[in-house]
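Participant: could you work out the structure for the sequence below:
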Amino acid sequence: MRRMAMDDILTAAVVNFHPVSGEKERNLSRIEGFARAGARRGAELILFPELCLMGYDYYLDPEIPRAEKLDSAEHMGSPAAERLSALAREMGIYLICGAAERRGEALYNSAFLFGPEGKVETYQKIHPYGEENRFFQKGDTPVLIDTPWGPVGIGICYDSYQFPELMRYEVSRGARLYLNPTAEVEEIAYEGSRESFYRYYRRNLEYGAASNGIFIASANLTGWDRGSYFAGGSMILGPKLSPFAELDVHCYAGGAEDAQEGLALATLDLSLAARMLVRENPGGGMDYRPEVYKTFY
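Facilitator: Now for the predicted structure:
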């Protein structure tokens, strides 16, 4: 039985997931298996990677007709979405899964957000990366997930690494936890590729956690797809009180060095999320000044 959630204490899990390209039923069954295993271990929120339901390269393959990609995409009430929604209700968890979303004739790189009460939301990636722009429309709306632990923010991959405005906005709206479903590759043909991945991936996440004073859960694909090698490294980072009474960034679960498929889980104390940018300063105001920033653009 799922324990009653506390305001500050959350058990979260992230999954290194290796999808079989184009094999939705097989991938869906394995997602269900990982989710059940995580819930049995006490996870209350489980995060899967970007486009994990069909595989990332499936949607970027120019040889696959657009009509086929549209037919394979999910929407509110699609059979796969209904199965995952039912699973979240059954297990009493929040389940987040990356999948292509169809809206009319438009295709989005989305995260489907399933709640324990049966609620389904989607977030459409605001900043598609590179070749994604040939196949996916740009989203335009930040999403905060309403949970017993307060609002939870989300961005997908490129959103999180190169556009800190999104994470910062969501923190300003109360988020203490930010979710990053991602599809980050390792260029293994080049010497030093693992170190390069580690520097880019972990350091960007560490910076986001440190500069905002929040927890970040990141779930990456792993293994070979059609033409890309995904590096795994799913992990949960966040503040931890140091002996010097300062908040350090700590890896609570997983790690950038871990490329094996599997689930990593941690129990987090979200009260440590200082959310520095929205704290009051000694003068009685906030350091964060969105009314000024909007004039920059």
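
Participant: contacts and neighbour counts: CA atoms only from here.
Facilitator: OK.

Participant: wouldn't Pro164 be in contact with Tyr207 here?
Facilitator: No: taking contacts as Cα atoms under 8 Å, Pro164 lies outside contact range of Tyr207: 9.7 Å.

Participant: and the helix or strand where Met167 lies, which residues are buried?
Facilitator: Met167 belongs to helix 164-172 when assigned by DSSP states H and E. If you call a residue buried by 16 or more other Cα atoms under 10 Å, then helix 164-172 has these buried ones: 164, 166-168, 170-172.

Participant: what's the neighbour count on Ala81?
Facilitator: By other Cα atoms under 10 Å, the residues close to Ala81 number 20.

Participant: would you double-check that it falls in a helix?
Facilitator: Yes: looking at Ala81 with DSSP: H, G, I helix; E, B strand; the rest coil, it is inside a helix.

Participant: wait, it touches Glu74, no?
Facilitator: Yes: between Ala81 and Glu74 there is a contact at 6.8 Å, judged by Cα under 8 Å.

Participant: and Ala100, that one's in a helix?
Facilitator: No: assignment of Ala100 by three-state DSSP gives strand, placing it outside any helix.

Participant: in this structure it contacts Ser78, no?
Facilitator: No: using Cα under 8 Å, Ala100 and Ser78 do not qualify as a contacting pair, with a distance of 11.8 Å.

Participant: follow-up on the earlier one: out of the buried residues of helix 164-172, who's nearest Leu241?
Facilitator: Nearest to Leu241 among the buried residues of helix 164-172, counting by Cα to Cα, is Val171 at 19.7 Å.

Participant: could you also give me the structure for this second sequence? I'd like to compare it with the first:
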Amino acid sequence: MTTPLRIALGQMTSAGTHDANVAAMRDLAARAKAAGADMLCLPEVAGLMQRDGEKARAQVVEAARDPFIAACREAAAEHALWLQPGSTPVLGPDGRFLNHATMIGPDGALVAEYDKIHLFDVAIEGEKPIGESRRFAPGERGVVVDTPWGAMGMTICYDLRFPQLFRAEAQAGARLILVPSAFTVPTGRAHWEVLLRARAIENGAWIVAAAQAGTHEDGRETWGHSLVVSPWGRVVCDMGDAAGLELVEIDLAEADKAREQIPSLSNDRPFTIDRAPR
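Facilitator: Sure thing, here's the model as predicted:
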């Protein structure tokens, strides 16, 4: 398909229950369709942001039974809309959660599924340590999904700091890479935009990063600033720090033009590292 892709980014302040987030998603889907969008993209943990372990455990179920994913499939079919509903925690086979993303077609069918590979285990100065791996199991496979506009890669949040995943997806044909996120305020202020622009530039790929924003029911604060970055590194859209919806037109052929000018994907070469003695 050569026509531009009209993507709606939904910036959310997700709540600690599925019901509240389903209602927010349905509203965003209706608004996206009314605005003429082909696809709606939502942030990480769009379906459930709940840091209380007991409250989360009482709600999280397997992906096949997850109420947020089911509601997203219904909304996609109702509005004939492609829907990448960010991610939501689901119960994995070993009893831990998976940070689970889907791509849903305009008929409500599941087109692709991806589990976050890199888990956010960090200790930021002045902040409480965050150990995502205490509750979540890592995914093991990258995903590139074919759409009518071209191939798209799937990642989630902290994956952004691992450029090898983005390079592998770009080399597998992705001309647009999705980065649904819930960045903290300190890391968002310091690193969010520069990392997204770097991933776009080094791979000659569109980057679409829907984000969580604001103060959440469970006390967390997220950075916001959902971004769309062109393959040349230009910020096409920055949604600031409030929840909302914004429509962006994307021509995936711009990725081909960027890669023709700077063919880093084809110039990539294997190498080894020698450690020189002192």
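
Participant: now for the buried residues of helix 164-172 of structure 1: which two are most distant?
Facilitator: The distance between the two most remote of the buried residues of helix 164-172 of structure 1 (Cα to Cα) is 12.2 Å, for Pro164 and Ser172.

Participant: who has more neighbours, Ala100 and Ser78 of structure 1?
Facilitator: Using other Cα under 10 Å as the criterion, Ala100 of structure 1 and Ser78 rank with Ala100 on top: 26 against 10.

Participant: what does the more buried one align to in structure 2?
Facilitator: With TM-score structural alignment as the criterion, Ala100 of structure 1 lines up with Pro89 in structure 2.

Participant: my guess is that match meets Val45, correct?
Facilitator: Yes: Pro89 of structure 2 lies in contact with Val45 (Cα under 8 Å); the separation is 6.7 Å.

Participant: can you list residues touching both of the two?
Facilitator: Listed as contacting both Pro89 of structure 2 and Val45 by Cα atoms under 8 Å, 6 or more residues apart in numbering are Asn99.

Participant: returning to what we had before: separation between the closest residue to the match of Ala100 of structure 1 other than its chain neighbours and Ala210 of structure 2?
Facilitator: Using Cα to Cα, 6 or more residues apart in numbering and skipping the chain neighbours, the partner closest in space to Pro89 of structure 2 is Asn99 (4.8 Å). Going from Asn99 of structure 2 to Ala210 of structure 2 by Cα to Cα, to the nearest Å gives 16 Å.

Participant: name the residue in the two with the higher neighbour count.
Facilitator: Using other Cα under 10 Å as the criterion, Asn99 of structure 2 and Ala210 rank with Ala210 on top: 34 against 25.

Participant: remind me, longest helix of structure 1?
Facilitator: As assigned by DSSP state H, the longest helix anywhere in structure 1 is helix 193-212.

Participant: hmm, I typed the wrong one, I wanted structure 2.
Facilitator: helix 18-34.

Participant: specify the angle between the longest helix of structure 1 and helix 164-172 in degrees.
Facilitator: Put simply, helix 193-212 of structure 1 runs at 40 degrees to helix 164-172, going by axes from the mean of the first three to the mean of the last three Cα atoms, to 10 degrees.

Participant: contacts only, for Val145 of structure 2.
Facilitator: By Cα under 8 Å, 6+ apart, Val145 of structure 2 lies in contact with 111-112, 151-154.

Participant: helices and strands around the helix holding Met167 of structure 1, which ones?
Facilitator: Applying 3 or more Cα pairs under 8 Å, 6 or more residues apart in numbering; DSSP states H and E, one finds that helix 164-172 of structure 1 contacts strand 150-154, helix 158-162, helix 193-212.

Participant: and these: which comes nearest His18 of structure 1?
Facilitator: helix 193-212 (17.7 Å).

Participant: so who does the residue nearest the centre of structure 2 touch?
Facilitator: Nearest to the mean C-alpha position of structure 2, counting by Cα atoms, centre = their mean, stands Pro180 at 1.9 Å. Applying Cα under 8 Å, 6+ apart to Pro180 of structure 2 gives the contacts 41-44, 86-87, 155-157, 208-211.

Participant: again, 7 Å this time
Facilitator: 42-44, 86, 156-157, 209-211 (Cα atoms under 7 Å, 6 or more residues apart in numbering).

Participant: excluding chain neighbours, give the residue nearest to it in space.
Facilitator: Counting by Cα to Cα, 6+ apart, Pro43 is the residue found nearest to Pro180 of structure 2 once chain neighbours are left out, at 4.3 Å.

Participant: so how many other residues sit close to the aligned partner of that neighbour in structure 1?
Facilitator: Counting by TM-score structural alignment, Pro43 of structure 2 lines up with Pro49 in structure 1. As a burial measure, Pro49 of structure 1 scores 33 neighbours (other Cα under 10 Å).
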